[in-house]
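Colleague: Pasted the sequence and its predicted model underneath.
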Amino acid sequence: MKRYLYLWHRWLGITLCLFMALWFVSGVVMLYVGYPKLTPAEQLAGLPVLSTENCCVSLETALAARGESVAPQSVKLTSVANEPRYLLGFPGKAQVAVDARTGKIIAPVDRNAALAAAQAFAGGAQVSYLGLVYEDMWSHSRALSAERPFHVVQVEDLQQRRLYVSQHNGRVLLDVTAQERAWNWLGAWLHWLYPLRGGVFDSWAADIVIYLSLAGTVLAILGLVVGLLRWRFAKPYRSGSRSPYPSGFARWHHIGGLLFGALLITWIFSGLMSMRPWHLLDSQSVLRPDAYYGAELHADGSELPVAEATKRFDQAGIQAREVEWRFIGGRSYLVAYDAVGNSRIMLSAGAMEAQVQLPSITLERAAQAMLPGAQVELEWLTAYDFYYFARAEQSMYGNKNKRLPMLRVRFNDSAGTWVHIDPYSGALIDQLDQRGRVGRWLFNLLHSWDWLPLLERPLLREVLIIAFSLGGFAISVTGIVLGWRRLLRTRSRHRQSPALTCKQSIPDKGKG
């Protein structure tokens, strides 16, 4: 039995140690430089204050321009190339842009329009056109899929940004700095095996990552078992060492595996869980998010004119860069955002003044409608906890604005669902059932070390991750060297064996 353990560990290691070494190097890079994305703060910072001069047509007119009976999931008033635009969001489709002055749908954006949109977003900096792309090494994010293709525009600023402009509506959806382009070759692009994307392996990319991670987990477990079996706890070997390897790469691999093997297992296994394999962590919640909103987005003709709404927001201390329409509990609200993401909310009709937050009772009643008759437990979070926390901008979740306080609603449904609600905008932040919370442990904690005591001490977290990554890297590199040597010896034996076989098969004619 031991022999088979050794053989499986040896031959799996020859194949997988290279991938593991790359994962450790790229993981350290990702501590400081994440995969390119445009955060809400960056998006708002690139917009002018909404101009209401000779603007704007009503929401009813903007919705009618679409000419479809299906209601949009989202509606916002923003700026594209410094011009006011309604953006209508539909499931699985690119946002539809409507000219807020004329009420006409914007035609697909050409090169010149993309340059104008990028230059306005970049504050007037000099720009140049790089081309139209469907997907490249910096735009693999699935969140961008509906908006493809993109016009890519180079900005001559200090960061040497490249802006990705949607051909459908002219909105800037991604910026990639020169630093991100340089470091991501060693960072997320390698860590997530993005070289597999966009080519012949594209449809199998997720499965390849899943099964490589699974094989890596098995390899690490076998390695730890073999390492313990080979370690002399009671009586040392003749050399005086408790390892059978007195020196060299084999000794480093053995001792490194014993020291860092358990951590290696958790990192690779948690990386596997990040892929949500085989639907193991899919939500089983029966809650209906649409019931929270209480109505599809529509215009009933009683909304405040945009100019009046922005005036009220200005009086409340918000110079609106974007205004969003939102239904909560069947009532229509306007949410305005300024350049740094501060917001105010008010009813879209009537004399209600803009408020910082919605009343608790409004949110609680809307949440209860998601599962009528269910028992709920309400909790207002005023500090981050294990299931609700903020991450640095470069992290995987750095584009999510996690404000406090936040309302958590626990339902007594069979899936044990929790709902998180942002009182500043009334938005449903996320929905976690029991499986989702298990995923939080298996991925976020084990892989990213998203644990509050460490998140509150980022320097300590970085030092620990780098130190343990070096340990895992040492295991992987020594495994590569040992595997390479094994392959060379095997190849050498194979070269010699035909000649030996031939010589042994020739009869000795001098005898008999």
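Modeller: Thanks, I have the structure now.
Colleague: Every contact and neighbour count from this point should use C-alpha atoms.
Modeller: Fine.
Colleague: For residue 57, which three-state class applies?
Modeller: What DSSP: H, G, I helix; E, B strand; the rest coil gives for residue 57 is coil.
Colleague: Pull the contacting residues for it.
Modeller: 100-103 (Cα atoms under 8 Å, 6 or more residues apart in numbering).
Colleague: would JSON lines of those residues with distance to residue 488, secondary structure and neighbour count be doable?
Modeller: Output for the contacts of residue 57, formatted as JSON lines (distance: Cα to Cα, whole Å; DSSP: H, G, I helix; E, B strand; the rest coil; neighbours: other Cα atoms under 10 Å):
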{"residue": "100", "distance to residue 488": "69", "secondary structure": "coil", "neighbour count": "25"}
{"residue": "101", "distance to residue 488": "72", "secondary structure": "coil", "neighbour count": "18"}
{"residue": "102", "distance to residue 488": "73", "secondary structure": "coil", "neighbour count": "14"}
{"residue": "103", "distance to residue 488": "71", "secondary structure": "coil", "neighbour count": "22"}
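Colleague: Mind putting these into JSON lines with distance to residue 279?
Modeller: Output for the contacts of residue 57, formatted as JSON lines (distance: Cα to Cα, whole Å):
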{"residue": "100", "distance to residue 279": "43"}
{"residue": "101", "distance to residue 279": "47"}
{"residue": "102", "distance to residue 279": "47"}
{"residue": "103", "distance to residue 279": "44"}
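Colleague: and of these, the nearest to residue 226?
Modeller: Nearest to residue 226 among the contacts of residue 57 is residue 100, at 68.2 Å by Cα to Cα.
Colleague: Kindly provide the distance from that closest one to residue 248.
Modeller: 71 Å (Cα to Cα, to the nearest Å).
Colleague: hold the first one in mind and look at this next one:
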Amino acid sequence: MSAASRARRLLYLVHRWMGVAACVLMALWFVSGIVMLFVGYPKMTPWERLRVLPALQAENCCVPLQQALAAAKSPVKEATLTTVGKHIIYRLQLRDGRIVAIDARTGIKIDIDTPQVLASAQAFLSHTPGHEIGTVDEDRWTHSRALDAHRPLHIVQMEDPDRTRLYLSSATGEVVLDAPLAQRAWNYVGAWLHWLYYFRDRPVDPGWSWIVIVLSALGTITAISGTIVGIWRWRFSNRYKSGSHSPYRESWLHWHHLLGLLFAAIIFTWIFSGLMSMNPLGIFDARGQKPDLAAWRNGDAIAERLPLEPTQAITLLQRTGFQPVEISWRILDGQPYMLARNAAADTRLIMHDGDGFAVRNQWSGDTLLHAATRLLSAPIRSHRELTHHDDYYYARQPEAMMGAVERRLPVWRVRFDDPHATVVYLDPSTGDVALSLDRAQRTGRWLFNFLHSWDLPPMLHAKPWRDIVLILLSLGGLAMCVTGTVIGWRRLCIWYAGKGKGRAKRIS
């Protein structure tokens, strides 16, 4: 047998035996992928959180921020005035990463207990009754690292029609995650199954990561080998004796061949992009210098805060017709300001204006670009104000993996002349660096997000046609995997029967 024949035979064997297991796994991925188009993994979006908060009132609102800072008894990095249950609180993030809650009316640190947890849960769901069922460091719905500062989490089962399960912070008592019963149930055949979360038991789990990487790699190899074998066996210019271009007469084999060729490209791109989603070996990690956010701020938001107390800020905002539900203390380019949000997640900025203070909708482009010069040591190559989303800065629907990320418009896109061609997006409505991507991260965006989710802005705007196409392609891939599963099962039965006969012969 020639080397070419041996190589071909090896490829047949690789596809045959890897496909026995891979087709089952890929079938589950196609089914769960369809579910994930409509039901996402539980998350708390900013608009969900803000819409239930009452408007802050200046009357009997709060003690001065300085009193709350003293009650924290540790250096404070960030401060936010908000409402949790029946309490107006200062939510303080300490420099060591911990979060504490200070009662804004008394200036006393709040120790979270069951009555406060229940009051917060009931306020979140319009005074619906509920009961606490315990605390948990982490369970199948709370893998997100964004919850780390709030662990352990209190779990409250609500008695609403949706049978919503709420997770609340043990640091502040606020609701950090909501998961209705239907969402939890669908997730068992959706995101939880798709991401193989039954292998995961903590936010950072290298074991789970490598399981997904290895299985995705095996699926990719199966798809590639199957495509090559399918093309080899297909007669393009003539036909087999059966009159078909395919050599397989048996129906399952015949349809597996046809479906495999028809959906080969989409099956490969979805399995391969799933592998890329795990960022194997850190190939899409940012290279070189990362944006220096401390230099961007150029000051201490707490120590250099505006000399304006919350009651004054609330009154000033209300005079402009803006009803704040949350106020944070910030600094940008050495200029302190206050960021206010209302229940619709709209924002306003309070900043110095001569000898007084003024409410503004946005930071000026000049201020943002001046601060941006300190983000990287490299010079700015170009900048542009965007009034529409582009291929990297765009919003997703709430059920998507990144559906809780705010992508406001307008936004400033700044390109740097560094070795890794870093692009930074600056949000003038909040004064935040909304997104930063270097060349490696942009490559990951195409090899994962685009290939896996078809998430170019024009595609996302083409609902429901995008969903219909994705479902039809998924059903085609599922049909191919089902035929492969049947073939694999029959092959295993034949192999096992042959092995049993061989054992009987040896015994006799």
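Modeller: Arrived safely. Just so we're clear, the structure is a prediction, and the values are computed from it rather than from any experiment.
Colleague: Do a quick rundown of the strands in structure 1.
Modeller: 74-80, 83-89, 96-99, 127-133, 150-155, 162-166, 172-176, 322-328, 331-337, 343-347, 376-381, 406-411, 418-421, 428-432 (DSSP state E).
Colleague: Where in structure 2 does the fifth one align, residue-wise?
Modeller: Aligning strand 150-155 of structure 1 against structure 2 (TM-score structural alignment) gives residues 153-158.
Colleague: Residue 258 of structure 1 maps to what in structure 2?
Modeller: By TM-score structural alignment, residue 258 of structure 1 lines up with residue 261 in structure 2.
Colleague: Could you measure from that match over to residue 133 of structure 2?
Modeller: For residue 261 of structure 2, the distance to residue 133 of structure 2 equals 52 Å [Cα to Cα].
Colleague: Looking at those two, which is more packed in?
Modeller: residue 261 (19 against 11; other Cα atoms under 10 Å).
Colleague: who wins for proximity to residue 500 of structure 1 among the strands of structure 1?
Modeller: Nearest of the strands of structure 1 to residue 500 of structure 1, taken as Cα to Cα: strand 127-133 at 58.7 Å.
Colleague: Leaving out the residues flanking it, which one is nearest to the residue most central in space within structure 1?
Modeller: Closest to where the C-alpha atoms of structure 1 average out (Cα atoms, centre = their mean) is residue 396, at 4.3 Å. Leaving aside its chain neighbours, residue 396 of structure 1 sits nearest to residue 34 (6.9 Å; criterion: Cα to Cα, 6 or more residues apart in numbering).
Colleague: Might you report the residue contacts of residue 425 of structure 1?
Modeller: Per Cα under 8 Å, 6+ apart, neighbours of residue 425 of structure 1: 335, 343-345, 357-358.
Colleague: between the residues you listed, which is nearest residue 41 of structure 1?
Modeller: residue 343 (12.1 Å).
Colleague: Quick one: map the closest one onto structure 2.
Modeller: Taking TM-score structural alignment, the alignment pairs residue 343 of structure 1 with residue 347 from structure 2.
Colleague: okay, now the nearest residue to that match once chain neighbours are set aside: neighbour count?
Modeller: Using Cα to Cα, 6+ apart and skipping the chain neighbours, the partner closest in space to residue 347 of structure 2 is residue 341 (4.5 Å). Residue 341 of structure 2: 21 surrounding residues under other Cα under 10 Å.
Colleague: Residue 341 of structure 2 contacts residue 317, doesn't it?
Modeller: No - using Cα atoms under 8 Å, residue 341 of structure 2 makes no contact with residue 317, being 10.3 Å away.
Colleague: okay, and the common contacts of these two?
Modeller: Taking Cα under 8 Å, 6+ apart as the criterion, residue 341 of structure 2 and residue 317 both touch residue 324.
Colleague: what does stretch 413-427 of structure 1 correspond to over in structure 2?
Modeller: Counting by TM-score structural alignment, stretch 413-427 of structure 1 pairs with residues 418-432 of structure 2.
Colleague: Give the equivalent position in structure 1 for residue 240 of structure 2.
Modeller: Checking TM-score structural alignment: residue 240 of structure 2 goes with residue 237.
Colleague: so stretch 22-38 of structure 1 aligns onto which residues of structure 2?
Modeller: Taken onto structure 2 by TM-score structural alignment, stretch 22-38 of structure 1 occupies residues 28-44 there.
Colleague: wait, residue 159 of structure 1 sits on residue 181?
Modeller: No - under the criterion of Cα under 8 Å, residue 159 of structure 1 makes no contact with residue 181, lying 10.8 Å away.
Colleague: the more surrounded of the two?
Modeller: With neighbours defined as other Cα under 10 Å, residue 159 of structure 1 and residue 181 compare such that residue 181 has more, 19 against 12.
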